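this is a predicted model, with the sequence first.
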Amino acid sequence: MTSSEESVRLAAGDVELTVHPQNGCRIASLRVGGTELLRQGEKYGAFPMVPWCGRTRDGRFRNGDLVHRLPLNAPPHAIHGTGRDTAWRTAAAGKSDAAFTYDLAEPWPYAGRVTQTFTLTDDALTVALGVETAETSFPAQAGWHPWFLRNIGGEDVRIAFTPEWQEERGDDHLPTGRRIPPEPGPWDDCFGMPAGVDVTLTWPEQLELTVASRTPWVVVYDEQDEAVCVEPQSGPPDGLNTHPRLVTLVDPLEIATTWTWRRLGGGAPEAAL
């Protein structure tokens, strides 16, 4: 493990993970055998979505009789939470595991703490998020937004998954509340997988990576040329309003995802294998 104010690097075998706690505690880099899997740049990598995921309609959500307003950072909606725009504190960092925290603050209207942990092996990465309240109960969401490179050498990545349903997407990019049979991509859509998220990314003759989580919700986004996104999250977009998960003093919100990979034979670049 190496660390500085700007980055924490974990390693296991020939796998390297770099986290930038000062830039939203995002994964800045995941290299397997020297091959980078994530799109590079300060807005990319893989960032946590917390205390809400995706878009919140008109930046408004309700907690009982109280209506709260969030900044419209994706007008007319609020998007992806505050965690990605916050400097996190490094709570612990070892050779292949680390933990980070930040305290919820404005513009989020409730006090609490978010914890993110990373555990790396030579064939898997497990990331977990926890949201705790300091006093008052509130609805929250948590999840991740990884930007996997579309191409790491050779053919473009292929996405395989078998959702039970797709949330119908309205013109405002939010679910209409109607569940429909899954449709072919391209996607910027939320899917239901009641048995848990299980999505496989295959870069032919290079690498196969599976994104798994016990949560039944995943957003898949593949409308950009550079990267594709597979986003496990604790509820659908606008879930603060449509599927509120209440965080209480005795019941924090906890979610985890595990990415596992295996290398494929064939024409992979020498650096990757």
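Structure received.

only C-alpha atoms from now on, for both contacts and neighbour counts.
Fine.

number of residues surrounding Ala98?
The number of residues packed near Ala98 is 21, by other CA atoms under 10 Å.

an error on my part: the question was meant for Arg262.
15.

wait, it sits on Thr210?
No. Under the criterion of CA atoms under 8 Å, Arg262 makes no contact with Thr210, lying 9.1 Å away.

how close does the residue nearest the centre of the chain sit to Arg113?
The structure's the chain has its C-alpha centroid closest to Trp144; by CA atoms, centre = their mean the separation is 0.8 Å. As judged by CA to CA, to the nearest Å, Trp144 and Arg113 stand 17 Å apart.

can you check Asp188 too?
Using CA to CA, we find Asp188 at a distance of 30 Å from Arg113.

which of those two has more neighbours?
A count of neighbours by other CA under 10 Å puts Arg113 above the other of Asp188 and Arg113, at 17 against 14.

which residues touch that one?
Shown in contact with Arg113 (CA atoms under 8 Å, 6 or more residues apart in numbering): 101-104, 131-134.

what do you get for Ala195?
214, 216.

any idea how far it is from Ile255?
Separation of Ala195 from Ile255 (CA to CA) stands at 15 Å.

the nearest residue to Val15 once chain neighbours are set aside - how many residues pack around it?
Closest residue in space to Val15, ignoring its immediate chain neighbours: Val32 at 4.6 Å, by CA to CA, 6 or more residues apart in numbering. Applying other CA under 10 Å, we find 23 residues neighbouring Val32.

try this one next to it:
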Amino acid sequence: MSSSEKNVRLSVGDAELTVDPANGCRISSLRIGGTELLRQGERYGCFPMVPWCGRTENGRFHNGDVLHQLPLNSPPHAIHGTGRDTTWLTAKEGGTDAAFYYDLAEPWPYPGRVTQTFELAEDSLTLAFGIETYGDSFPAQAGWHPWFLRNLGTGGDDVQIGFDAAWQEERGENHLPTGRRIPPLPGPWDDCFGMPDGVDVTLTWPQQLELKVKSRTEWVVVYDEQDEAVCVEPQSGPPNGLNTAPHYVTPIDPLEIVTTWSWRRL
């Protein structure tokens, strides 16, 4: 294992973060006061969704008149991008911050570079993505898929999810947004919500910890259909957004997105 593939550990105060660049540059652990917040396992933690988020319908998207076909890793769709299955290289690592990158390659049809940075403070973690092109413009998305433990295992109650969304993307039988925006429905959810003033979701483990997920982006997917964990996923566009709400990465306009998780003990 080269130095660029070794886990990178950041710590400040009683916060400890571990990033695994060899396994998709995912956060494999986030501990606050020794308590793990993320579901453990090579598929879990918090992984990057890049260069697309959620499901892309039938794995197909257009760039102008050109139709591209992506591998169907969640048939009949392509899901969550290629970054989580890629070894990233370490550009910088310090006591409280780190940066990683990888170059886009097949099966993604356009050359470019993706960077991800981590900044850890005593009471917050700031994550940022950048996607730049080496040539042609292309549609892309970026976001994060954290698996927060439903129960922290310290004898307390399960997590509560709180948010106030302007709308919910109606989900069709194919698990993709239909294009209709509806009033937010009660959970359980595997749904995309719109927050035009910015993503703002609060996770509360009663009498234990409160964690806020914020981002200036207006899209968030909330998933709480599993017993072990819940997911709050800020992302730069809705599921199938390569087709329905494309954000074009151009030589002078990279895609950039930031999210901050902040916490306090209760």
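Cool, the structure landed. This structure is a prediction, so every number in the text was calculated from the model and none was measured.

any idea what the TM-score is?
The TM-score (TM-score structural alignment, normalised by the length of the second structure) is 0.98; 262 aligned residues with a CA RMSD of 0.7 Å.

mean shift of whatever helix or strand the residue nearest to the centre of the first structure lives in relative to the second structure?
Secondary structure from DSSP states H and E places Trp144 of the first structure in strand 143-146. Aligned to the second structure and superposed, strand 143-146 of the first structure gives a mean residue distance of 0.2 Å (mean CA distance after the TM-score superposition for the first structure).

what's the distance between that strand and the middle of its chain?
1 Å (CA atoms, centre = their mean, to the nearest Å).

list of residues touching it?
By CA under 8 Å, 6+ apart, strand 143-146 of the first structure touches 38, 44-50, 53, 129, 229-234, 255.

how near is Glu226 of the first structure to Arg39 of the first structure?
Between Glu226 of the first structure and Arg39 of the first structure the computed distance is 7 Å (CA to CA).

which residues do those two both contact?
By CA under 8 Å, 6+ apart, the residues touching both Glu226 of the first structure and Arg39 are Leu149.

looking at these two, which is more packed in?
Arg39 (22 against 14).

list the contacts of that one.
45, 147-149, 226-227 are the contacts of Arg39 of the first structure under CA under 8 Å, 6+ apart.

now for those residues: which two are most distant?
For the contacts of Arg39 of the first structure, the maximum inter-member distance is 12.0 Å, found between Gly45 and Glu226 (CA to CA).

most remote residue from the second structure's center?
Asp65 (29.1 Å).

was I right to think Thr133 of the second structure contacts Pro251?
Yes. In terms of CA under 8 Å, Thr133 of the second structure counts as a neighbour of Pro251; the distance is 5.9 Å.

returning to that earlier point: so which of the contacts of Arg39 of the first structure is the closest to Val19 of the first structure?
Nearest member of the contacts of Arg39 of the first structure to Val19 of the first structure, counting by CA to CA, is Gly45, at 9.3 Å.

need the strands for the stretch 151-266 of the second structure, in chain order.
Under the criterion DSSP state E, counting those that start in this stretch, the stretch 151-266 of the second structure contains strands at 160-163, 167-171, 177-182, 190-194, 199-205, 209-215, 219-223, 229-235, 247-249, 255-265.

out of these, which is the most enclosed?
Mean neighbour count (mean count of other CA atoms under 10 Å) peaks for strand 229-235 among the strands of the stretch 151-266 of the second structure, with a mean of 26.

which other residues reach it?
38-39, 53, 141-151, 199, 201, 213-215, 217-224, 257, 259.

in the first structure, what stretch matches it?
Aligned by TM-score structural alignment, strand 229-235 of the second structure corresponds to residues 227-233 of the first structure.

list the contacts of Leu30 of the first structure.
For Leu30 of the first structure, the contacting residues are 15-18, 36-38, by CA under 8 Å, 6+ apart.

can you list which of these carry over to the second structure?
Compared against the second structure with both residues aligned by TM-score structural alignment, their matches' CA atoms under 8 Å, those retain 15-18, 36-38.

export these to TSV and tack on distance to Arg169 of the first structure and secondary structure?
As requested, those are arranged in TSV below (distance: CA to CA, whole Å; DSSP: H, G, I helix; E, B strand; the rest coil):
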residue	distance to Arg169 of the first structure	secondary structure
Val15	37	strand
Glu16	37	strand
Leu17	34	strand
Thr18	34	strand
Glu36	32	strand
Leu37	29	coil
Leu38	27	strand
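
top of those residues by neighbour count?
Scoring these on neighbours with other CA under 10 Å, the highest-scoring entry is Leu38 at 25 neighbours.

and the contacts of Leu30 of the first structure, which is closest to Ala87 of the first structure?
For the contacts of Leu30 of the first structure, the minimum distance to Ala87 of the first structure (CA to CA) is 15.4 Å, reached by Thr18.

corresponding residue for the closest one in the second structure?
Under the alignment (TM-score structural alignment), Thr18 of the first structure pairs with Thr18 of the second structure.

roughly how far apart are the residue nearest to its match when sequence neighbours are not counted and Leu89 of the second structure?
Closest residue to Thr18 of the second structure apart from its sequence neighbours, by CA to CA, 6+ apart: Arg9 at 4.4 Å. The gap separating Arg9 of the second structure from Leu89 of the second structure is 15 Å, by CA to CA.

then Glu233 of the second structure?
Counting by CA to CA, the gap between Glu233 of the second structure and Leu89 of the second structure amounts to 24 Å.

next: Gly112 of the second structure.
Taken as CA to CA, the span from Gly112 of the second structure to Leu89 of the second structure is 14 Å.
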